[in-house]
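> Dropping the sequence and predicted coords here.
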Amino acid sequence: MKAAAFDYVRPASLPEALRELSDAKPISGSQSMGPMLNLRLARPSRVIDVSRIADLRSVTASGDFVRVGAAVTHAEIEDGTHELLRHPYLQHVASGIAYRAIRNRGTIGGSLAHADPAADWPLALSALDARLEVAKAGGTRQVRASGFMLGAFTTLLEEGEIITAVLLPKLGPTLRWGYYKLCRKTGEFAHASAAAAFDARSGLARVVLGALDGPPAALDDLARQIAQRGPSAVTEDALAQAVAGAMPNADSIDRSIHAAALQRCLAQALGDAGTTQA
């Protein structure tokens, strides 16, 4: 099937793009919107290509954050193209997204805006407590990555708004992290996933469960216990309780798969400490 007819616009600047967005759909790598257009799940009268806007392609340091333009591709993060993004956590996450052909074009902002519950960046950035910069013709605002996704394919974006950047906390050598997902085969979306980030210097302690029916779920009690007690807090009972609280309507098989992903994620973050008995 082919897409319904639409007008194509490639603005030269971000202000120009924002002026055009009131009755149009933005695209960048088109790895999500492209299939939706072809299947006629989306039928915009106009498409605004933002992939080459300089403001959306840059990576800069700003205070305690690194500002990552929304049109930076997964492959650029994977390859360490930008010095400020050369961190094992970011490169590990990026390298596991779909296939290289998709990573070459797909963008971090596009993934977040599409809001697939099984996608990598909504989960990975929630674990870092990152912020998103969102803009429209009338101004700019910031939102937490953990609260941006409201449900499957549903976000806080209002009419005429786009994600312009991700604001990452600067990641240093003291960050202990884990990221694990279970897929039926390489390149597919995750059936279960989890991310964890602990940094004693900044006080960051987050554990997040992904590939749910809706947005990633922060396991705050578990993260707090691990920050206080270390690996001894990672028991089978603690994992089971955390997973059950995040997905109360799931069956036992689905819960056990998510618990396995969570355990392996925490083993990464805590130095392969493993799970202890309760």
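Yes, it's here. Numbers count the residues shown, from 1 in each chain.
> When you work out contacts or count neighbours from here on, use the C-alpha atoms and nothing else.
Will do.
> and residue 220, what does it touch?
Neighbour list for residue 220: 206, 207 [criterion: C-alpha atoms under 8 Å, 6 or more residues apart in numbering].
> quick one: it and residue 207, what's the gap?
Distance, residue 220 to residue 207, by C-alpha to C-alpha, to the nearest Å: 7 Å.
> same question, residue 82
Going from residue 82 to residue 207 by C-alpha to C-alpha gives 27 Å.
> between the two, who's got more neighbours?
Higher neighbour count among residue 82 and residue 207: residue 207, with 30 against 15, using other C-alpha atoms under 10 Å.
> Tell me the spacing between the more buried one and residue 251.
22 Å.
> Surely residue 239 touches residue 257?
No - the criterion here is C-alpha atoms under 8 Å, and residue 239 misses it with residue 257 at 11.4 Å.
> Neighbour count for those two, which is higher?
Between residue 239 and residue 257, residue 239 has the larger neighbour count (other C-alpha under 10 Å), namely 22 against 16.
> take the one below as the second:
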Amino acid sequence: MIPPAFEYARPASIDDAVRTLAEAGEDAKVLAGGQSLLPLLRLRLAFPELVVDIGRIPGLRGVREDGGTLVIGALTTHHDVIADPLVRRHAGLLAAATATVADPAIRHRGTLGGSLAHADPGGDLPAVALTLDAELIAVGPEGRRAIPAREFFVDFLQTALRPDELLVEVRVPKTDESDGWGFHYEKFSRVAQAWAMVGVAALVRREDGHLAEARIGLTNMGATPLRASATEDALTGAGADGVARAAQSAAEGTRPSSDPSASAEYRSHLARVLTRRSVLAAARMG
């Protein structure tokens, strides 16, 4: 289909982009890699009066270290996230989950910041950001502000970003395997490259044969990405024999939808099964 008519702007700097967004108000959409926005435009599910293309703004790509944190530019493509040695060494869960996103063509165009700002609960990376306790940095007319991932996703396709703010970077605390961290991301899809019916991101820290800490992020189990808090609590101090029991509570507090792909009951079942698999793989207990 042909998208509805819209005005187009291509700012040359972050300041220009913020000023453009402030002038447009809620009538503007930001274009990064375009892999989420363009389908919405073509299907006429989005009707912005202005599209603000930030693709050529310098300084929004790449990965660097800042002490115990990785700083990833919002325009860093999925492909570059997967290939970056710093991400692979210090945030393996992010690299592993990003490698499952769609197909190579989309991974070469889509961006980390774009995926998070789109905030589709069926997308893989919002739940991963939540699991990693990431911090998202926005710039607006009043300057920079840091938004914890747990506060960033507020509803279906809605974030805590204000209309005049631009997501510029994602800060991810390091979770090195040398410090006892293990990770795994597993999802179940109806067909290859489709949205996940359910996905589970597991990040665990091993200590003396037990789990000293566990974080479980859930994809497509509600209007936003979620943490399986009851399972996380049950896994603390658990050994291999306790993982299956803890995974039974993975769907507690969730509100999965029913649609032609899967019922809510089936999604809850998948959450329990995939959580068990992911935790055992992350902890190398399976």
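Arrived safely. No experiment lies behind these values; they were computed from the predicted model shown.
> And the TM-score between them?
TM-score for the superposed chains, counting by TM-score structural alignment, normalised by the length of structure 1: 0.89, backed by 269 aligned residues with a C-alpha RMSD of 2.0 Å.
> Next up, the contacts around the aligned partner of residue 198 of structure 1 in structure 2.
Taking TM-score structural alignment, residue 198 of structure 1 has residue 204 as its aligned residue in structure 2. By C-alpha under 8 Å, 6+ apart, the contact list for residue 204 of structure 2 reads 181, 182, 183, 211, 212, 213, 214, 215, 279, 282, 283.
> three-state assignment of the closest residue to the fourth one other than its chain neighbours?
The shortest distance from residue 211 of structure 2 to any residue that is not its chain neighbour, by C-alpha to C-alpha, 6 or more residues apart in numbering, is 5.0 Å, and that residue is residue 237. Secondary structure state of residue 237 of structure 2, per DSSP: H, G, I helix; E, B strand; the rest coil, is coil.
> How many neighbouring residues does residue 237 of structure 2 have?
With other C-alpha under 10 Å as criterion, residue 237 of structure 2 counts 16.
> Which residue ranges of the stretch 151-278 of structure 1 form helices?
Counting by DSSP state H, counting those that start in this stretch, the stretch 151-278 of structure 1 has helices at residues 220-229, 236-246, 252-269.
> The stretch 1-150 of structure 2 now?
Assigned by DSSP H, counting those that start in this stretch, the helices in the stretch 1-150 of structure 2 fall at 14-24, 37-42, 78-83, 85-90, 92-98, 104-109, 112-118, 124-131, 149-152.
> Of all those helices, which one is nearest residue 194 of structure 2?
Of all the helices of the stretch 1-150 of structure 2, helix 124-131 sits nearest to residue 194 of structure 2, with 11.1 Å by C-alpha to C-alpha.
> quick one: the closest one aligns where in structure 1?
Going by TM-score structural alignment, helix 124-131 of structure 2 sits over residues 120-127 in structure 1.
> on average, how far is the matching stretch from the matching bit in structure 2?
With the two structures superposed, stretch 120-127 of structure 1 lies on average 0.9 Å from its match in structure 2, counting by mean C-alpha distance after the TM-score superposition for structure 1.
> How about the match of residue 198 of structure 1: what's its closest non-neighbour residue?
Residue nearest to residue 204 of structure 2 in three dimensions, not counting chain neighbours: residue 214, with 4.3 Å by C-alpha to C-alpha, 6+ apart.
> What does residue 253 of structure 1 correspond to in structure 2?
Using TM-score structural alignment as the criterion, residue 253 of structure 1 maps onto residue 266 of structure 2.
> Equivalent analysis for residue 28 of structure 1, please.
Per TM-score structural alignment, the equivalent position to residue 28 of structure 1 in structure 2 is residue 32.
> One more: residue 240 of structure 1?
Mapped onto structure 2 by TM-score structural alignment, residue 240 of structure 1 lines up with residue 248.
> swap in residue 57 of structure 1?
For residue 57 of structure 1, the aligned position in structure 2 is residue 61, judged by TM-score structural alignment.
> What's the local residue count around that match?
By the measure other C-alpha under 10 Å, the count of residues near residue 61 of structure 2 is 22.
> for the one 3 residues further on, same thing?
Residue 64 of structure 2 has 15 neighbours, counted by other C-alpha under 10 Å.
> right, and it touches residue 76 too?
No - using C-alpha under 8 Å, residue 64 of structure 2 makes no contact with residue 76, being 11.5 Å away.
> Which residues are in contact with each of these two?
Joint contacts of residue 64 of structure 2 and residue 76 (C-alpha under 8 Å, 6+ apart) do not exist.
> so which of the contacts of residue 204 of structure 2 comes closest to residue 81 of structure 2?
Using C-alpha to C-alpha, residue 183 comes nearest to residue 81 of structure 2 of those, at 16.3 Å.
> Brilliant, that's me finished.
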